[in-house]
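K.L.:
Quick one: sequence and predicted model below, then my questions.
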Amino acid sequence: MMKENSNEEPNGHVQRGLKARHVSMIALGGCIGTGLFVASGSAISQAGPGGALTAYILMGLMVYFLMTSLGEMATNMPISGSFAAYSAKYVDPALGFAMGWNYWFNWAITVAVDISTAALVMKFWLPNVPAWIWSAIALILIFLINAMSVSTFGETEFWMSAIKVVTIIVFLAIGALTIFGIMGGHFIGMRNFSIKQAPFVGGFPAILSVFVVAGFSFQGTELVGITAGESQDPQHSVPKAINEVFWRIILFYILTIFVIAAIIPYTSHSLLGSSATDIAISPFTLVFQRAGLAAAASVMNAVILTSVISSANSGMYASTRMLYSLSNSGYAPKKLGQTAENGIPYYSLLVTTVVSLLTFISSIAGPQIYMWLVAASGLTGFIAWFGIAISHYRFRRAFIKQGHDLSELKYHAKLFPFGPVLCLILCILVIVGQNPTAFMNFDWKQILVTYISVPLVLILYIAYKLKNHTKIIPLEKIDVSPSHKDEDLSKLNKG
């Protein structure tokens, strides 16, 4: 039975079924995927070991500041689909509209990409089975997990993320033994950090290109803001998740890049060919094989399959909750804000599933359409980060301007305003640096394919602003009061 959202429970009528351990692992697992397991090799080949490490360290720091910004807002106002609400409440309702639909679109398309990738991964074992069968199975499985309850989703993500974490720990242990010659037969040491042009290859342009790759790898950390609305104790679990995730990400990513770079020279053709679906030349597979583990390819294929399903599962959850939040905010049809007895917004879930299915079908029926859809979602993650940073900057300024004391906040973002300002600058740098050669060569098709998500967001923002005559909210009029339920932000739409 479907119900309209009410104020009977905190956060409308979705249920706070996510435990602290769920929130921590979801935030961690959200940014550990094929970007680390497979594509990390291409980062080392482009910029060398030193360049890759520099890019990932800088991106890791930026993500940490972004997470603390999100944490300060999420503990003050923990709601599902938080990005749209924060942008609308602290900046401009038109920005909330644009950010919300941008983020929903991003994850709805990502689900379709992931179920397509799952089929390609399955071909490693069963090459003769039609790919669409595996994609259909993956989509049904993800739909059922998200349809049961938020605790079912949380528990599933916990264990899938745990598999990824255990894999990385085993990889680091075996990698260390291989570097010192205990496994693999001979001592390697740091020799690959000094061959040819190493450790830095290609200078700053190469580091910038890896910075872009690293940014995509870290996307998903912002899921902690989505889960806050259904966390049992967001004031405790969100700060805990942010602090834990930062150190785990830095340790996992930096140590992983270090181990790969130490064992496999940046000149290796295998690293140059790294791609999201070529399991045989995954850096993890290569390192395991170098250590003498014959079954490395099959093991890593299973881990990567888990990672892809986990990404699609998180994507379905994030996009469903964003659509639910958009409905509560008056940005989407009211029916999408209805929930069932178990707190699941089924209409939002069904719409997201249909869009993901249609996008997947377009990959078969119209590859050109599919390519444009994927391209349109390419930069949306960075645009969402930009929205989080600017929302927090204005939230904190309004908080102080209105005479509040920082002691009133449950969680304090670190080094304000350095954190959000750094995030804003680096997000712009990454967005502009996606494909600079296209501008230099005046390749308009490539420019459009690469940057199409930017004008789409601007169109959403400007169209909503013109239609509803909204204005940027003055700092003294921003509502910074704490809230523990979904806000109906439609009252802001009149500007």
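P.N.:
Here it is on my side, so go on.

K.L.:
contacts and neighbour counts: CA atoms only from here.
P.N.:
Will do.

K.L.:
Give me the buried positions along stretch 163-170.
P.N.:
Ile163, Lys164, Val165, Thr167, Ile168 (16 or more other CA atoms under 10 Å).

K.L.:
Pick the one among those residues closest to Ala365.
P.N.:
Lys164 (33.6 Å; CA to CA).

K.L.:
Now do the contacts for the closest one.
P.N.:
The neighbours of Lys164, taking CA atoms under 8 Å, 6 or more residues apart in numbering as the test, are Gly29, Ile32, Gly33, Val303, Thr306, Ser307.

K.L.:
mind listing the strands for the stretch 201-350 of the chain?
P.N.:
339-340 (DSSP state E, counting those that start in this stretch).

K.L.:
And the helices in it?
P.N.:
Per DSSP state H, counting those that start in this stretch, the stretch 201-350 of the chain carries helices over the ranges 203-218, 223-227, 234-263, 269-272, 283-290, 296-328, 346-365.

K.L.:
do the same with the stretch 351-495 of the chain
P.N.:
Ranges of helices within the stretch 351-495 of the chain are 367-376, 380-401, 418-432, 436-440, 444-451, 453-468, based on DSSP H, counting those that start in this stretch.

K.L.:
Output the contacting helices and strands for the second one.
P.N.:
In other words, helix 380-401. Where contact means 3 or more CA pairs under 8 Å, 6 or more residues apart in numbering; DSSP states H and E, helix 380-401 is packed against helix 40-76, helix 82-90, helix 93-122, helix 418-432, helix 453-468.

K.L.:
Quick one: closest of these to Ser268.
P.N.:
helix 40-76 (7.5 Å).

K.L.:
For the closest one, name the packing helices and strands.
P.N.:
Counting contacts by 3+ CA pairs under 8 Å, 6+ apart, helix 40-76 packs against helix 203-218, helix 223-227, helix 234-263, helix 269-272, helix 380-401, helix 418-432.

K.L.:
Included below, for side-by-side comparison, is a second structure:
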Amino acid sequence: MSEPRIELPEWYPDWLPAAPRGGSPRDQSTPERGEDGDQQQPRHQNELRAGPSQLLGPPSSPGLLPVDSRTDRSLTSQAGASSDRGGFTRAPPKQILVTPSEDRTVKRRLRGIHLFMITLNATLGTGLYWRGGQILELGGPLAVLLAFLLVGILAWAVMQCITEMLCIWPIPGALSVYVSEFVDAELGIVVGIAYWFTYSVSFAALVATSAALFDYWPALRDNKRVDGGVIYFAIPLVLTMVNGLGIEIYGVIEVITGTIKILFLAVIMVFMIAINVGAGPAPREHRGDSYWSSPTVFDTGAAQNWVTALFMSISIATFAFVGVEIVAASALEARWPGSRSEDRIDSGLSRRSDKPLIGSSVKFSAIFLSVLATIAYTISGVLVSLDIPRDDPSLPRLSWVTTTVEPGKDDGSGAPPSITTSAFVVIALQSQIPHLADIFNAFLIFTALTCAQTNLYVASRTLFGLTSRLDGGTGQPWLLRVLAWFGRTNRHKVPMRAMIFSSLAFSWVPFLQLKGGTGTDTAIGMFIEILTEMGSVGVLIVWACECLAFIRYYHCIHRHKETLQAEKISQVRRWDLTDYNDYPYRSHAQPLLAYLALTGCIFVLVVANGAALWNGFHDLAFLASYLIVLVFFALWGLLKLIHGAQFAWVDLSNPQHVIKKIKTLHEIRLAAT
């Protein structure tokens, strides 16, 4: 069967190389000869070399370097009629292959339950057990309720936008591609880099966090042999090995760990309710309703008023929702039922079967995980506020402000005097139920490590999606060859190169705690905390860019709906409500919801994250909130400078260009199946 090809855009320069229909000799696996006459290695029939950084997809697909034909004129096609263009030969009508070679593809084996558990494992992390107590100390009981609820609504709105595009194009590097195709090519590249950074650094940060949780037990506290040999070395090695298993086995592991995590959460909530009604030998001096008698009480050392404390609480709660969008990163391995022959059809034709295929594997996780996470966070946060007062000295606090509570004071609860831990563990200690606090802390360690395992998976797939269509063949610049090296898979179709690099990129971070300790009162502790917080801010930036991409996509298809309808372009006719409609999913109240979601993301990035500075400037707070924003825009500007591109959105005004763009995305989707 012939490989799928697509026409290059009209704006693609005539003097760049291309493959004519049927394939030129350079496209086949015949040997080539270099200038010295030596025989070179044959090229794969699916690879098309077109300059130092041509992708194996459309020219506008995300890549890390621009197409620059000036550095490799010898690749110009010699086929077809000649025409003098300043020494160049006019190429025949150009086409480009979008099917990657076998070592640049992954297996589509994940079912809906696998996608759901992968997303759940990454979302229900330590934020569930740490952030509720931190927000309670900062802004009081009402702030706990509102912060989780408002951020949950924002996450749901963002996922409505992502889901609609994801159901049409579940492709490698989806979040990066959407921005590149509908907003700006360089911006899409930076979005992909920021997303990889978030989950790669989060993997290391969660390993470091697990060390702080192990320190809860006196026998392991400050034991550098255990920290360095077991926690910082052996555990990441095991997690990397688990990620190296075939996707079928890895999916089962995620289902098992996700199920255990759900059971853990249910057990904790049951005990929280039981403790609130008086279970346990410890006398109840306070009742939950008394803790809510002043719902807007706040930490005056951190904020000047309750509204400021609420804004800061919203910023903190955002960290807990990082991961709801992970289904977009794992969708490239989602199962598509049916034969390959059914899937490889003309992308310009309608296909009703796409709707149930996508809906059965991707849609549920993308739509409902944010809702379930909001419910879990809100209920658990309220239960915490009913079981412990806001000024309890053992609650986790912001490390960079002077608070009104005295940390480390022995309050008679049994909590280690120098350890600030999860509110759930503190409540278990105060209940004096034997070993309950130890069990809860073990739950937290399991949660942190399983979340780290999933974060490594996401980081590897993000890096693979960025590099899998890069051309790293002979004659390409060394940097491009290195980047393309990460876009290959092993014999089990696992992107091991991208995964190992993502694991090692920040593996040195936890080892810093061997010298600086696990607290945040040292320079090393502050550095690790900044890296952790930068991850959540990075995801907010990605959310905002995805909302903008959906807004432009929405207006684009409605602007050209007559042409799209006449050409019968499949899966983008959103306005078509007939029975033969093949549009996979329509999100609610669009485009208003997308505008509100974009506004909400910008509000959290600018206002809520900046609220920590309203009561005085703090270096840690500023760097944690804005360092990645500054780096993001600096990298975007650098790529613009390298590419010689203007700061302008992708032109979506020409209907024929839009049709070619949509068909290109359709072909990439079908090639990935």
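P.N.:
Perfect, I can see it now. All figures in this text were calculated on a predicted structure; none of them were measured in a lab.

K.L.:
ok so, going back, of all the helices and strands packed on helix 40-76 of structure 1, which one comes closest to Trp125 of structure 1?
P.N.:
Among those, the nearest to Trp125 of structure 1 by CA to CA is helix 269-272 (21.0 Å).

K.L.:
Superpose on structure 2 and give me the mean offset of that closest one.
P.N.:
If you overlay the two and look at helix 269-272 of structure 1, the average distance to its match in structure 2 is 3.1 Å (mean CA distance after the TM-score superposition for structure 1).

K.L.:
can you list contacts of that helix?
P.N.:
Contacts for helix 269-272 of structure 1 (CA under 8 Å, 6+ apart): Gly41, Ser42, Ile44, Ser45, Gln46, Ile281, Ser282, Pro283.

K.L.:
mind listing what the closest residue to the fourth one other than its chain neighbours touches?
P.N.:
In space, not counting the residues next to it along the chain, Ser45 of structure 1 is nearest to Tyr266; the distance is 4.6 Å by CA to CA, 6 or more residues apart in numbering. Contact partners of Tyr266 of structure 1, counting by CA under 8 Å, 6+ apart, are Ile44, Ser45, Gln46, Gly48, Pro49, Asn192, Ala198.

K.L.:
What's Tyr266 of structure 1 aligned with over in structure 2?
P.N.:
Under the alignment by TM-score structural alignment, Tyr266 of structure 1 pairs with Arg390 in structure 2.

K.L.:
Look up how far Glu342 of structure 2 lies from its match.
P.N.:
To Glu342 of structure 2, Arg390 of structure 2 is 60 Å away according to CA to CA, to the nearest Å.

K.L.:
buried residues in stretch 107-124 of structure 1?
P.N.:
Neighbour-count burial for stretch 107-124 of structure 1 [16+ other CA under 10 Å]: 107-124.

K.L.:
ok now do the equivalent of Ser200 of structure 2 over in structure 1, which residues does it touch?
P.N.:
Taking TM-score structural alignment as the criterion, the aligned counterpart of Ser200 of structure 2 in structure 1 is Ala108. Taking CA under 8 Å, 6+ apart, we find Ala108 of structure 1 in contact with Gly315, Met316, Ser319, Thr352, Thr353, Val355, Ser356.

K.L.:
rerun that using 6 Å as the cut-off
P.N.:
Thr352, Ser356 (CA atoms under 6 Å, 6 or more residues apart in numbering).

K.L.:
repeat for Gly29 of structure 1
P.N.:
Ser161.

K.L.:
aligned partner of it in structure 2?
P.N.:
Checking TM-score structural alignment: Gly29 of structure 1 goes with Asn121.

K.L.:
Quickly find the element holding whatever residue of structure 2 lines up with Ile168 of structure 1.
P.N.:
Alignment note: Ile168 of structure 1 maps to Leu265 in structure 2; criterion TM-score structural alignment. Under the criterion of DSSP states H and E, Leu265 of structure 2 resides in helix 247-276.

K.L.:
now the angle from that helix to helix 364-387?
P.N.:
Helix 247-276 of structure 2 runs at 20 degrees relative to helix 364-387, counting by axes from the mean of the first three to the mean of the last three CA atoms, to 10 degrees.

K.L.:
average offset between helix 247-276 of structure 2 and structure 1?
P.N.:
Mean deviation for helix 247-276 of structure 2: 2.2 Å (mean CA distance after the TM-score superposition for structure 1).

K.L.:
rewinding a little: same list (the helices of the stretch 201-350 of structure 1) but as CSV, adding mean neighbour count and distance to Gly154 of structure 1.
P.N.:
Listed next are the helices of the stretch 201-350 of structure 1 as CSV, based on neighbours: other CA atoms under 10 Å; distance: least, CA to CA, whole Å:
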stretch, mean neighbour count, distance to Gly154 of structure 1
helix 203-218, 21, 20
helix 223-227, 28, 9
helix 234-263, 21, 13
helix 269-272, 18, 34
helix 283-290, 22, 27
helix 296-328, 25, 9
helix 346-365, 19, 16
